[in-house]
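Novice: What would the 3D arrangement of this be:
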Amino acid sequence: MTDVASFTSPLTITTGGTVWFTGLPSAGKSTLSRAVADRLPTGRIELLDGDEVRQTLSAGLGFSRADREANIDRIGFVADLLARNGVLVFAAVISPFRDAREQVRRRHQASGTPFVEVHVATPVEECAERDVKGLYAKQREGEIKGLTGVDDVYEPPPTPELRLDTRDNTVDDSADAVVALLCEKGMLR
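Specialist: Prediction:
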């Protein structure tokens, strides 16, 4: 893997592409995607945060399997569209279903656009301890049902380009690992 510290000049985005961060709620997807973006020059970068997208592009969708798949498909469409036009897209989305994530990958392959899947593999116990949005507490109290990874399915990717357990890495170390991977893939230099 390329050592990020070996770069003496600022990083340059060489091509558009999508980095798809998947993982449980409170795993650190949004935090990590922002940390990676912060290491790059401003300009051709977009962050598609799952929570923000649900309020706009996917407003009106619920949390049934069909609605979750539609949400992933919409985000995947926008990510591919931006990436085909030279933008480096960071999509931080729970995206619990393997087949829906694979459909996003196939869409990118069909357009010849780079796609990298990063599994933020934080265990559910750690996510529940962080509980950034209070979802795990609400689920324990019976206020919500269908929490991904607790009482609803999360299908971890079997072969992501990068798997990070954020318990064992700082945000900086994890972001450095993503940047190094993007350099290896030729998306950055």
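Novice: can we go C-alpha only for contacts and neighbour counts from here?
Specialist: Fine.
Novice: Which residues does whichever strand or helix holds Phe90 contact?
Specialist: Element membership for Phe90 (DSSP states H and E) is strand 88-92. By Cα atoms under 8 Å, 6 or more residues apart in numbering, the residues outside strand 88-92 that reach it are 13, 15-22, 29-30, 33, 37, 44-50, 75, 79, 82-83.
Novice: before we go on, could you also do this sequence so I can check it against the first one:
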Amino acid sequence: MNEAVSLSRHSIRPYPLLLSSEERAALKSQTPRCLWLTGLSGAGKSTLANALELQLNRQGLHTFVLDGDNLRAGLCRDLGMGAQCRRENIRRTAEVARLMVDAGLIVIVAAISPFRADREAARRLFADAEFIEVFVSTPFAVCAQRDPKGLYRAAREGRIKDFTGIDSPYEAPLQAECEIDTHALEMAEACLRLTALLLKK
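Specialist: Here you go, the predicted model:
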């Protein structure tokens, strides 16, 4: 079995495409980027991603949001919540984001993505300046109070395991390109900051 798998992988050679990512982006008159929003559950990542996409769309930019829950409902629905499954979840998310950037899109990823090593592995898939890490740094107490899906309560009651911030760690970024606290900053201002960051990059 291992030999068959090895032979199969050995036979895979990425096919060179005639149309470059630069040509795809030029058709859209924009610079493709991956904006990666990371933070605790309840930090406001999905809300921020959707508000930002709406604003960018109104400016005529071509975008797509890769939301962690949406991906877990489809592409990653076979994965659990343990550390290894979380790593695979982020690997798949990053690969999809890279393909979308190659297509010329501005991709906004909203995923807890708790481990630094996984986020750094995602960054390495992209060219310089294509990947922008945004730490949605809303404090734990605020996230737990919001608890939009009742997950903090369930984790504290022992009804779910490996919950980030309770019995599974969250490793905050050390050098994120941007930090947004949705408790301290209005959503409109947060979107303006991220839009300015994208245009600057």
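Novice: List the TM-score for the superposed pair.
Specialist: Here the TM-score for the pair of chains, by TM-score structural alignment, normalised by the length of the first structure, is 0.87; 172 aligned residues with a Cα RMSD of 1.5 Å.
Novice: quick revisit: right, and the helix or strand after the strand holding Phe90 of the first structure?
Specialist: Sequence order places helix 98-111 as the next helix or strand after strand 88-92 of the first structure, per DSSP H and E.
Novice: buried ones in that following helix?
Specialist: 100-101, 104-105, 107-108 (16 or more other Cα atoms under 10 Å).
Novice: Check stretch 131-142 of the second structure too.
Specialist: 131-140.
Novice: From those, which land in helices?
Specialist: Counting by DSSP state H, these place Phe140 in helices.
Novice: Report the central residue of the first structure.
Specialist: Taking Cα atoms, centre = their mean, the centroid of the first structure lies closest to Phe21, which sits 1.6 Å from it.
Novice: At which residues are the strands of the second structure located?
Specialist: 33-38, 63-67, 106-110, 131-136, 178-180 (DSSP state E).
Novice: is it possible to export those to a markdown table including distance to Ala196 of the second structure?
Specialist: Shown next, in a markdown table, are these (distance: least, Cα to Cα, whole Å):
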| stretch | distance to Ala196 of the second structure |
| --- | --- |
| strand 33-38 | 12 |
| strand 63-67 | 16 |
| strand 106-110 | 14 |
| strand 131-136 | 12 |
| strand 178-180 | 11 |
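Novice: Out of the ones you listed, which is closest to Ala73 of the second structure?
Specialist: strand 63-67 (10.1 Å; Cα to Cα).
Novice: The first structure: matching residues for that closest one?
Specialist: Per TM-score structural alignment, the counterpart of strand 63-67 of the second structure in the first structure is residues 45-49.
Novice: now the top helix by length along the first structure: which residue numbers in the second structure?
Specialist: Secondary structure of the first structure per DSSP H: the longest helix is helix 65-84. Taking TM-score structural alignment as the measure, the second structure aligns residues 83-102 with helix 65-84 of the first structure.
Novice: By how much does the matching stretch deviate from the first structure on average?
Specialist: Taken over the aligned residues, the distance from stretch 83-102 of the second structure to the first structure averages 0.4 Å (mean Cα distance after the TM-score superposition for the first structure).
Novice: roughly how far is that stretch from the heart of the chain?
Specialist: Once both centres are worked out by Cα atoms, centre = their mean, to the nearest Å, stretch 83-102 of the second structure turns out to sit 8 Å from its chain's centre.
Novice: can you check stretch 39-55 of the second structure too?
Specialist: Remark: stretch 39-55 of the second structure is offset 10 Å from the chain centroid, using Cα atoms, centre = their mean.
Novice: buried ones in that stretch?
Specialist: For stretch 39-55 of the second structure, burial by neighbour count (16+ other Cα under 10 Å) applies to 39-46, 48-53, 55.
Novice: One more: stretch 44-59 of the first structure?
Specialist: 44-50, 53-54, 58.
Novice: got it, and stretch 82-92 of the first structure?
Specialist: Neighbour-count burial for stretch 82-92 of the first structure flags 82-84, 86-92 (criterion: 16+ other Cα under 10 Å).
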